[in-house]
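Asks: Sharing a sequence plus its predicted fold:
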Amino acid sequence: MTDIATQIDRAFAPLALAVQTARIPGGVLGVIDRDGNRALRVIGAAQSVPDQRPMTETTWFDLASLTKVLFTTERILALAAAGTIDLDAPLVSVLPDFRQYNLDNWERKVTFRQCLGHQTPFPAVFPLYTYGRDPDLLRTFLLQHEWSAGPSVYSDINFILLGLALERLEGRGIRAMEPGTGFAWFADPGSAAATEDCTWRHRLLVGEVHDDNCSALEGAGHAGLFGTADALLDFAASKLDDAASDALIRTPLSARRTHGWERPYDGWSGGDRCSGDTIGHTGFTGTGLWIDFARGHAWTLLTNRVHPTRHFDSGIFALRRAVGDLINAD
């Protein structure tokens, strides 16, 4: 197998090109293997407007939807392992007031496992934040809204609901829960990669969550976590070291998904050369983590591709695949 230094040197090339051609302000690429060897490469700016700050190996990133797998999936599966919840039980076993005014509807039949695998009819996108900024009222709205059933798609609603179940079980908001070693719900603006100049919050977002719904809810199960490349590699190393105890995150629920994570399919973010025993996930802000159990290594690509705006073709989808293919080129 190619040594880790060679892997990261060749995989860094497309990231460097994306920064040099001004597609992305900056990024960090990290690789780790089962023996604990790791390497990091960094390039570009953590912030480009209105001030310039360089990207560093210790820059904190808004991890966006990586929250789903790093935090929410981990907690839900731990509760299932402890017997606190049944993955095949409906959410109403913990959230009895979910759609409480219509007891005979599809929403009340949705299970924890279906939410983990995005096997529900919830819409792909829903602008909850446009209904106000009262987090308690928004939670009530979410639970009582009559959702239109559609095809099963990747939906943040699944993990927002899982987050509400966690809050109900623990009797506190998500931001009062321990986010996990090396992670946080906010970051020091001087140490964080900037994201978007937000049109409805009227400020550049640095160290506070980019996701609109998570911001309005003041913490949610689908987004909000911050971390560094080293924190992500530490998390990946824990999975590589103890793969047997994490069988469910490797167990397929569909052609594209396991419990919480994605698995390889044609055109997926991890590229075409990883093994079939690989899981991965991405975040809207330009983040991602992939763990290949058969090859015994993992990699993370962290960028601030939405800075200063999301309305620009950063090429992030092709970049992720190119990096994955070069990581696994041997």
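Replies: Cool, the structure landed.
Asks: Could you use CA atoms for every contact and neighbour count after this?
Replies: Noted.
Asks: Would you mind measuring the gap between the ends of stretch 205-215?
Replies: Stretch 205-215 stretches 11 Å from its first residue to its last (C-alpha to C-alpha, to the nearest Å).
Asks: got a list of contacts for that stretch?
Replies: Contacts to stretch 205-215, defined as C-alpha atoms under 8 Å, 6 or more residues apart in numbering, come from residues 60-62, 64, 127-129, 185-189, 192-198, 220, 222-225, 285.
Asks: put this beside the first:
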Amino acid sequence: MISNCTREVLRRAVEESGLPGAALGVVDAAGERATLALGHAALEPEPVPLDEEFWWDLASLTKPLFTAREVLRGVEAGVLDLGDPLSTHLPDLAWMQETELRTRTLRQFLTHTAGLPAWAPIYAWGEAGTIRARLLQEPWPVSAPGEVVYSDLGYLLLGTVLERVRGRPLRDFALDPGLTFTPDPERTAATECCPWRGRVLRGETHDENAWALGGVAGHAGLFGTLAGVLSQAESLLRGGWLSPAGQAAALSPQAPGRTLAFVAAQPGWSGGSLAGAGAFGHTGFTGTGLWVDPARGLAWVLLTNRVHPSRHGPFDIQTLRRAVGNTLLAGRE
């Protein structure tokens, strides 16, 4: 399933273009798998060879693989509804303020159509308790709902909803095998030499906002092995990721270019231009990604540490993602 062309694309990225390491996994509708790992888990402070069992900081793959899935599990269990306004579960939100944010629904937050800004440096606000309190009381500028604005802030609020409804912190939620919030640093691919923390990050969340909240938040903090993330892709392809009704809801179009949990195939999509109209996927800032093309009976996972040793390097991760998707799909009937 991994063609020589795909292997050559990844070899060039690692050996000639400066990508430290990459792990690719592919699974088809029959459950047959193929995997490949190249390069290094770390280059600094010393080289560490990569193998397929290493953990990866999944970054924004946390959104679909954990937060959106847990929200939908809450819907399946009858403790949440996609039409619930945020104030239903966060009654203290924007206390003593007038804001439409309280009326925006869980569905709008899942699809990034709630009107929130994309990001804010909340890690600079202080300690975790202060950040959690201020997140709910900050007078966020809220635009009209409907337009897709990819927002970490919206998923931070969804994470808070989950903690309130389930009565426990996110790090205590059960996870599937191959996923964790607490990886072994010695068996984790390095991300950045972080200027703020003053060290190379291995086994701790790269995202500053999630790290400031204790390492886990609704938008980032999940780690996974190649096998673990590939199992998520397989469940999305073959069924069983949620109940049949829940999975159908998660994958149905909800907003321009968005399902409830994923990005739908569209021009310029990270999964490549050969993907079918029903394909979907998601990426993470650290260089991770998962894609599923049901019509072709194929799903694939590409995990890289493209931010190592710095996010400001010249490597073009989007071009690599599209090239991998296109070369994999070119071999399908």
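Replies: In hand now; what should we look at? The model shown is predicted, which means the values in this text are computed figures rather than measured ones.
Asks: rewinding a little: buried ones among the contacts of stretch 205-215 of the first structure?
Replies: Buried subset of the contacts of stretch 205-215 of the first structure (neighbour count, 16 or more other C-alpha atoms under 10 Å): 60-62, 64, 128-129, 185-187, 192-197, 220, 222-225, 285.
Asks: if I line the two up, what does residue 10 of the second structure land on in the first structure?
Replies: For residue 10 of the second structure, the aligned residue in the first structure is residue 15 (criterion: TM-score structural alignment).
Asks: Identify the single longest strand in the first structure, thanks.
Replies: strand 38-47 (DSSP state E).
Asks: equivalent range in the second structure for the following helix or strand past it?
Replies: Next in sequence after strand 38-47 of the first structure, counting helices and strands by DSSP states H and E, comes strand 53-54. Strand 53-54 of the first structure corresponds to residues 48-49 in the second structure, going by TM-score structural alignment.
Asks: I'd like the distance from the matching stretch to the chain centre, please.
Replies: 25 Å (C-alpha atoms, centre = their mean, to the nearest Å).
Asks: do the same with stretch 42-59 of the first structure
Replies: 21 Å.
Asks: mind checking the end-to-end distance for that stretch?
Replies: Stretch 42-59 of the first structure has an end-to-end distance of 10 Å (C-alpha to C-alpha).
Asks: outside of that stretch, which residues touch it?
Replies: Contacts with stretch 42-59 of the first structure, where a contact means C-alpha under 8 Å, 6+ apart, come from 16, 19, 25-29, 40-41, 191-194, 228-230, 304, 307-308.
Asks: for stretch 72-92 of the first structure, same thing?
Replies: 98, 108-114, 116, 159, 162-163, 165-166, 221-222, 259-260.
Asks: So which bit of the second structure is that stretch matched to?
Replies: Stretch 72-92 of the first structure corresponds to residues 67-87 of the second structure when matched by TM-score structural alignment.
Asks: Can you tell me the closest non-neighbouring residue to residue 111 of the second structure?
Replies: Among residues not flanking residue 111 of the second structure along the chain, residue 260 sits closest, at 5.5 Å (C-alpha to C-alpha, 6 or more residues apart in numbering).
Asks: For burial, what's the neighbour tally of the one you found?
Replies: The tally of other residues near residue 260 of the second structure (other C-alpha atoms under 10 Å) stands at 27.
Asks: Residue 247 is in contact with that one, correct?
Replies: No: if you go by C-alpha atoms under 8 Å, residue 260 of the second structure and residue 247 don't touch, sitting 9.8 Å apart.
Asks: Please say which position in the first structure residue 178 of the second structure maps to.
Replies: So, by TM-score structural alignment, residue 178 of the second structure is matched to residue 182.
Asks: What strand or helix carries the nearest residue to residue 284 of the first structure once chain neighbours are set aside?
Replies: Spatial nearest neighbour of residue 284 of the first structure, excluding adjacent residues (C-alpha to C-alpha, 6+ apart): residue 64 at 6.0 Å. For residue 64 of the first structure, there is no helix or strand it lies in under DSSP H and E.
Asks: What separation do you get for the match of residue 10 of the second structure and residue 180 of the first structure?
Replies: Using C-alpha to C-alpha, residue 15 of the first structure is found at 28 Å from residue 180 of the first structure.
Asks: the more surrounded of these two?
Replies: With neighbours defined as other C-alpha under 10 Å, residue 15 of the first structure and residue 180 compare such that residue 15 has more, 27 against 14.
Asks: Show the contacting residues for that one.
Replies: Here residue 15 of the first structure is in contact with 27, 319, 323 (C-alpha under 8 Å, 6+ apart).
Asks: mind listing the helices in the stretch 151-300 of the second structure by residue range?
Replies: 152-166, 208-212, 226-238, 244-251 (DSSP state H, counting those that start in this stretch).
Asks: So which of these is the most surrounded?
Replies: Scoring the helices of the stretch 151-300 of the second structure by mean neighbour count under mean count of other C-alpha atoms under 10 Å gives helix 226-238 as the most buried, with a mean of 23.
Asks: Measure how it sits relative to strand 33-42, angle-wise.
Replies: 140 degrees (axes from the mean of the first three to the mean of the last three C-alpha atoms, to 10 degrees).
Asks: what span of the first structure lines up against helix 226-238 of the second structure?
Replies: With TM-score structural alignment as the criterion, helix 226-238 of the second structure aligns to 229-241.
Asks: mean shift between the matching stretch and the second structure?
Replies: Average distance, stretch 229-241 of the first structure versus aligned residues of the second structure after superposition (mean C-alpha distance after the TM-score superposition for the first structure): 1.3 Å.
Asks: distance between that stretch and the chain's centre?
Replies: 14 Å.
Asks: Show me the contact partners of it.
Replies: Residues contacting stretch 229-241 of the first structure (C-alpha under 8 Å, 6+ apart): 28-34, 36, 40, 57-60, 181-183, 246, 289, 291, 293, 296-302.
Asks: how about the nearest residue to residue 288 of the second structure, chain neighbours excluded?
Replies: That would be residue 303: by C-alpha to C-alpha, 6+ apart, it lies 4.4 Å from residue 288 of the second structure.
Asks: where does that neighbour fall, helix, sheet strand or coil?
Replies: strand (DSSP: H, G, I helix; E, B strand; the rest coil).
Asks: what about it, distance to residue 111 of the second structure?
Replies: Counting by C-alpha to C-alpha - residue 303 of the second structure and residue 111 of the second structure are separated by 24 Å.
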